[in-house]
Structures are given as C-alpha cells and as structure tokens.
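Trainee: Compute the structure for the input listed below.
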Amino acid sequence: MRPLRYVALGDSLTEGVGDRVDRAWRGWAALLAEGLGTADCPADFHNLAVSGAQTADVLAQQTPAALEMRPDVASVLVGVNDTLRRTFDIHAVAARLDEVYARLRAQGTVVVTACLPDPGTMLRLPGALARPLARRGRAVNTVVHALSERHGALHLHACEGDWVMQKAMWSADRMHPSETGHRALAVRFHRLLAAEGIPVGPSPSPLAEMKPPSRATVLFWLATAGTAWMARRCTDLLPQLLTLAMDEARHRARGTSARLDLSASAAVASALASLTVTERRDAA
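Mentor: Sure, this is the predicted structure:
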C-alpha cells in the first residue's frame, strides 16, 4: 500500500519560519505530517513552500511540482505576501487561487486551506497604516472562504480565536508563529483531517520542546534580520502604504471611511463574479 502523500504549498508560514530545529525550519506542516498515515505506513511528506512566495509563485512553480507527485492531501496557505506588495490585485489573487485549487482537486487531491490574521494587527501598526492592510487581509480571506467552499476544500478559520493575540504563539518578528503557534496550527489541521476521514495517527503534541527565545535573542533578531526584513518590505510596500494611509486620513476627516470598506467589498464581489462568468464561458 502506498503511504499517504502530503504536499504543502505556500510561503514562509508553511516553510516553518519561527520554528527552528537543528538550524532549519520545521513548522506546522512537518508536525502535521508526523500525525498522518499509520505507524506501519507513515505519510510521505514534501514541503514546497518558500519564504516570500505569493499566489503567482504558488500557481506557476509550486502547483506543477505538486501535481507531479499526485498527493492525497495538499495544503495551500498563501496570500499574506500579496497584501504586502504595491502590486496587490484581489482579482489576480482570486483567479490564481481558483486555478490552484481546481487543478489539485481535478486529481482527486484533498485540498486544505486557511484564512490568516492580517499583518497590520500582528505588527501593531498605527491605525492609518493598519486599516488598509486589514482591508486587504479581509479581501484575501473572503476569497479563500468562497473558493474553499466552491472547490470542496477543508478550511481552517485560523484568523479567529484567542490564539491570535496570545504572545506565546508568535515569534520575535510578530508575523510568524513560534514553535507553540506552529504546534497549535498542526493540532487544528490534524483535527480537521481526522473529521474528514483522512487516515491519521496520534495528534501532534501541543507542547513546545524548545525553550522560547530570550529577550536578548529577540532584540538581536530585531536589530539584524528583523531590520533587513522590514527594509525589504519598505522598499516595495511603504510608498504605496503611505499613499493608502493618507487616503485613509482624508476619508476619516470627511467622515466617509465607509466608502473605502464598500469599495474593497465591491472589488472582492467583482473578483468572485468574474470567476463565475469565466467558468460559465468555459463550460459553454
């Protein structure tokens, strides 16, 4: 009997950033894989996720590689990096995710998805900067919700619950889970797959094996890798984010902030509607 094959697609969250073991990232997907299959026939796990990946990368590079492996289960968690780019386009994000899900499901793969917290909240940015990012995050999550239902994917509401605001769940960068956070995700995904009847073994342990980083380690990371990460993001995102923040401030001063929310909602509705039109056209 062939072992259950699990392939993980996505960005740094799925790559395992925040959960370092033996100088390498492990993460929730690897922890989940340990709880799939059986003792006599453990899961065959492949992690294709790459830090910084956007929906375009998952569609163009990771999906073809995954399809060649013909996985029984594939997780697709991506979209946060799209929201952090000046090129953000919810129509493009929706079209790419729709194709990724459809191609995997066409092979009979069980697709696992999740909605995620918005970066502005996690980074505790000022309101004028956080609100535009939150709006983008809600747009991506709405699309993921709709497309997960459309394609029959198993969806985890990872943007909800107390865990989002628990400090112990997050690493020094406040963007990626700590070991405890990765374990919490693995446990929830394991529960989701078990409820669907996927062969699973014992659930991953929710208890961290490693000590949390010291304050000195956190400060060192913020002064080195953290600064470099922020510099890269600022070069690409900051000019547009400042423009969005100024637009936010103008609408707030005029009492018309609701228009921004309505515009974002309309863009999401348009993106999903265009997929339906394309599907009908293809069927015809």
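Trainee: For the rest of this, base every contact and every neighbour count on C-alpha atoms.
Mentor: OK.
Trainee: Now do the strands in this structure.
Mentor: Listed in chain order, the strands of the chain (DSSP state E) span residues 5-10, 20-21, 24-25, 44-47, 73-77, 110-115, 154-157.
Trainee: which one of those strands lies closest to residue 142?
Mentor: strand 110-115 (8.2 Å; C-alpha to C-alpha).
Trainee: what's the distance between the closest one and the middle of its chain?
Mentor: Relative to its chain's centre, strand 110-115 lies at 10 Å (C-alpha atoms, centre = their mean, to the nearest Å).
Trainee: and it, what other elements does it pack with?
Mentor: Judged by 3 or more C-alpha pairs under 8 Å, 6 or more residues apart in numbering; DSSP states H and E, strand 110-115 is in contact with strand 73-77, helix 90-106, helix 127-151, strand 154-157.
Trainee: And for that strand, what's in contact with it?
Mentor: 72-77, 101, 104-105, 140-141, 144-145, 148, 152-159 (C-alpha atoms under 8 Å, 6 or more residues apart in numbering).
Trainee: returning to that earlier point: would you mind finding the most buried of the helices and strands packed on strand 110-115?
Mentor: Stretch with highest mean neighbour count among the helices and strands packed on strand 110-115: strand 73-77 (a mean of 24; mean count of other C-alpha atoms under 10 Å).
Trainee: and that one with helix 127-151, angle?
Mentor: Strand 73-77 runs at 160 degrees relative to helix 127-151, counting by axes from the mean of the first three to the mean of the last three C-alpha atoms, to 10 degrees.
Trainee: Next, the angle helix 90-106 makes with strand 73-77.
Mentor: In terms of direction (the same axes, to 10 degrees), strand 73-77 departs from helix 90-106 by 170 degrees.
Trainee: which residue ranges form the helices in the chain?
Mentor: Along the chain, counting by DSSP state H, helices occupy 12-15, 27-34, 55-57, 63-69, 80-83, 90-106, 119-123, 127-151, 179-195, 215-221, 227-254, 257-283.
Trainee: One more, so I can put them side by side:
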Amino acid sequence: MEMNASYTSLVAVGDSFTEGMSDALPDGSYRGWADLLAARLAERTPGFRYANLAVRGKLIGQIVDEQVPLAAAMQADVVTLVGGLNDTLRPKVDMGRVRDKLTEAVEQLAPSCKQLVLMRSPGRNGPVMKRFRPRMEELFAVVDELAAKHDAVVVDLYGAAALGDQRMWSVDRLHLTPEGHRRVAEAVWQSLGMDAVDDWLTPLPAAAPLGWTARRTGDLRFAREHLVPWVGRRITGKSSGDGRPAKRPELLPFEAPRD
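Mentor: Now for the predicted structure:
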C-alpha cells in the first residue's frame, strides 16, 4: 500500500501496552494509543473498522496462539504487532524461542495485511531498564530484521528520550500515562505517512527534582500497590490477563468512547 493512502481498517495485536494501560477512562476501561490512532484514522475514512485483540500480561507465545490467527483472518489494511517484552522481563527467558515466535507472528501477519507495523517499545529510565536493557535490545534487533525482510514499518519508541522520562509513566512504572499514549499514537500516525500533528519527540519541560521524602513515598506506594502483586503473579505463574477477553475482539466500525 502507498504510504498516506486511505486506510480502511486496523487490527492491534499485543499485550497491556496495546490494550491501553494505564490510559484510564471514567468508566474504568482503558483507551491507549491504538484507540487514539483508530479515532484519527476513522476521521479520515467513513466506515473505518477497528479491532484490538491485545490482552495484558500476554507472552509472545500466547499472542501467537490466541491473537495472530484471528488478526490474520481479518485481512485488515493495517496490523500493529507489539510483543515479547513481557518475556524479557521474566527472571528466565529463552530468547531463541522469543525470536522463533515473533518470526512466526510476522510471517502470518505480513501477508494478511497491506501494512504491518512493528515497534521498538519504550522503556522507563531507571534501574529496571538498566537491568533488562540487553534483553530488550536483543528483542529489538529481531524486530528490525523481520521488518526489513517483510517490508514492515518499525516505530522506534525505544530511541525516544522523551518516552524514557519517568513522568511519562504511571505509578506502576510499567505502563505509559495518557500523555505517553498520545505520543505513541502520534508516532505511529506519522510512520503511516500521515502529516504530523505535533512533535512527539519533544522533551517534557524541566521539573524540579523530587525531595527524599517524596521519592520514598512514591517507592513505598509502588512496592505496595504494584511490585508485590507483580512478584506474586510471577511466583504463582498467574497473569493479570488470565481469563480476560480482548476489549474489541471483532473488526467493526469504530466509535470513539467518550472521555
């Protein structure tokens, strides 16, 4: 498909990043960058259709088994695939298997759509990012290789300093804020050849550093509300997405939820 063409449909595949956590709406559901992108594309094309198959917590093997065949069958104009990062955050990971599963996903999706979009996911600056950076970069090398082979677009969020800013991340330190999701939507929009609405790479204004008390309070809240439950799920082998359906499982005309 020619870039900047009239896209008539979008299917989003992946995990919590694509589901939209933590861009919460008043009813408690999540919006996220994929919904924002769909809303923009729908403004250009009457009857635009959208499906979002992403479910929080999913590993790349689960994405391939549960989402990829459904997405491929939808024959959408645009498919976005972001997966594998949850695997890299596990204490132990077989990166060879991650590569094989990601390859399997791309090989199924690329022929099924007119434009496949892959991403180098963003990462929050801090000790967790530093610890897992080698695995992430190994994953992104695979993304780049597959994109070159299958003529997919790669959106480089990992290389964007603005998205590493801790203020772009929610209190759980794993998911983007609404502003972060808005910037990702703009990045994908531009990658599809659309005219820029703004510069998603613009850094946030400088802010005074937090004092010791504020930092410790934030750390304690994070540990209590997010870290302990996350570790508990790792120990028990459970996932936050177990039993959870996709929020938009069918490719249907898009209507934006109200804020």
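Trainee: Overlay the chains and give the TM-score.
Mentor: Superposed pair, TM-score by TM-score structural alignment, normalised by the length of structure 2: 0.73. Supporting alignment: 216 aligned residues with a C-alpha RMSD of 2.9 Å.
Trainee: just to revisit the earlier point, to residue 242 of structure 1, which of the helices and strands packed on strand 110-115 of structure 1 lies closest?
Mentor: Ranking those by proximity to residue 242 of structure 1 (C-alpha to C-alpha) places helix 127-151 first, at 7.2 Å.
Trainee: which one of the helices and strands packed on strand 110-115 of structure 1 lies closest to residue 26 of structure 1?
Mentor: Ranking these by proximity to residue 26 of structure 1 (C-alpha to C-alpha) places strand 73-77 first, at 15.4 Å.
Trainee: Centre of the chain to that closest one, how far?
Mentor: Put simply, strand 73-77 of structure 1 sits 10 Å off its chain's centre (C-alpha atoms, centre = their mean).
Trainee: what's the matching range in structure 2 for that strand?
Mentor: Per TM-score structural alignment, the counterpart of strand 73-77 of structure 1 in structure 2 is residues 78-82.
Trainee: mean distance, the matching stretch to its aligned residues in structure 1?
Mentor: When structure 1 is overlaid, stretch 78-82 of structure 2 sits 0.5 Å from its aligned residues on average, using mean C-alpha distance after the TM-score superposition for structure 1.
Trainee: Dump the strands of structure 1 into TSV; add distance to residue 246 of structure 1 as well.
Mentor: TSV is the format used below for the strands of structure 1 (distance: least, C-alpha to C-alpha, whole Å):
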stretch	distance to residue 246 of structure 1
strand 5-10	32
strand 20-21	39
strand 24-25	38
strand 44-47	40
strand 73-77	31
strand 110-115	28
strand 154-157	32
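Trainee: To residue 96 of structure 1, which of the ones you listed lies closest?
Mentor: Residue 96 of structure 1 lies closest to strand 73-77 among the strands of structure 1, at 11.8 Å (C-alpha to C-alpha).
Trainee: Next, the residues that contact that closest one from outside, please.
Mentor: Here strand 73-77 of structure 1 makes contact (C-alpha under 8 Å, 6+ apart) with 4-11, 13-14, 104, 109-115.
Trainee: PyMOL command to pick out the buried ones of the residues you listed?
Mentor: Applying 16 or more other C-alpha atoms under 10 Å to the contacts of strand 73-77 of structure 1 leaves a buried subset, and the PyMOL line that selects it is:
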select buried, resi 4+5+6+7+8+9+10+11+13+14+104+109+110+111+112+113+114+115
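Trainee: quick revisit: nearest approach to residue 223 of structure 1 belongs to which of the helices and strands packed on strand 110-115 of structure 1?
Mentor: With C-alpha to C-alpha, the closest approach to residue 223 of structure 1 among those belongs to helix 127-151: 22.2 Å.
Trainee: How far off centre is that closest one?
Mentor: Centre-to-centre, helix 127-151 of structure 1 and its host chain are 11 Å apart (C-alpha atoms, centre = their mean).
Trainee: do stretch 272-284 of structure 1 as well
Mentor: Distance of stretch 272-284 of structure 1 from its chain centroid, counting by C-alpha atoms, centre = their mean, is 26 Å.
Trainee: ok, now stretch 251-267 of structure 1?
Mentor: How far stretch 251-267 of structure 1 lies from its chain's middle: 26 Å, per C-alpha atoms, centre = their mean.
Trainee: try stretch 16-30 of structure 2
Mentor: Distance of stretch 16-30 of structure 2 from the chain centroid (C-alpha atoms, centre = their mean) equals 12 Å.
Trainee: what do you get for stretch 105-121 of structure 2?
Mentor: Averaging C-alpha positions (C-alpha atoms, centre = their mean) puts stretch 105-121 of structure 2 14 Å from its chain's average.
Trainee: List the contacts of the closest residue in space to residue 253 of structure 2 that isn't next to it in sequence.
Mentor: Leaving aside its sequence neighbours, residue 253 of structure 2 sits nearest to residue 49 (C-alpha to C-alpha, 6 or more residues apart in numbering; 4.1 Å). Counting by C-alpha under 8 Å, 6+ apart, residue 49 of structure 2 makes contact with 8-10, 42, 251-254.
Trainee: which of those show up in structure 1 as well?
Mentor: Checked against structure 1 using both residues aligned by TM-score structural alignment, their matches' C-alpha atoms under 8 Å, these keep these contacts: 8-10.
Trainee: Residue 136 of structure 2 against residue 85, yeah?
Mentor: Yes - in this structure, residue 136 of structure 2 is within contact of residue 85 by C-alpha atoms under 8 Å, at 6.9 Å.
Trainee: What about residue 198 of structure 2, how many residues nearby?
Mentor: Around residue 198 of structure 2 there are 11 other residues, counting by other C-alpha atoms under 10 Å.
Trainee: cool, residue 166 of structure 2 as well?
Mentor: For residue 166 of structure 2, the count of nearby residues is 16 (other C-alpha under 10 Å).
Trainee: hang on, it packs against residue 127?
Mentor: No - taking contacts as C-alpha under 8 Å, residue 166 of structure 2 lies outside contact range of residue 127: 11.8 Å.
Trainee: before we move on, back to that, now do the same for the residue nearest to residue 253 of structure 2: its match in structure 1.
Mentor: Using TM-score structural alignment, the equivalent of residue 49 of structure 2 in structure 1 is residue 44.
Trainee: rewinding a little: between the contacts of residue 49 of structure 2, which is closest to residue 73 of structure 2?
Mentor: For those, the residue nearest residue 73 of structure 2 by C-alpha to C-alpha is residue 251; the value is 10.3 Å.
Trainee: Which of the helices or strands spans that closest one?
Mentor: In this structure, residue 251 of structure 2 sits in strand 248-253 according to DSSP states H and E.
Trainee: Structure 1: matching residues for that strand?
Mentor: Aligned by TM-score structural alignment, strand 248-253 of structure 2 corresponds to no residues of structure 1.
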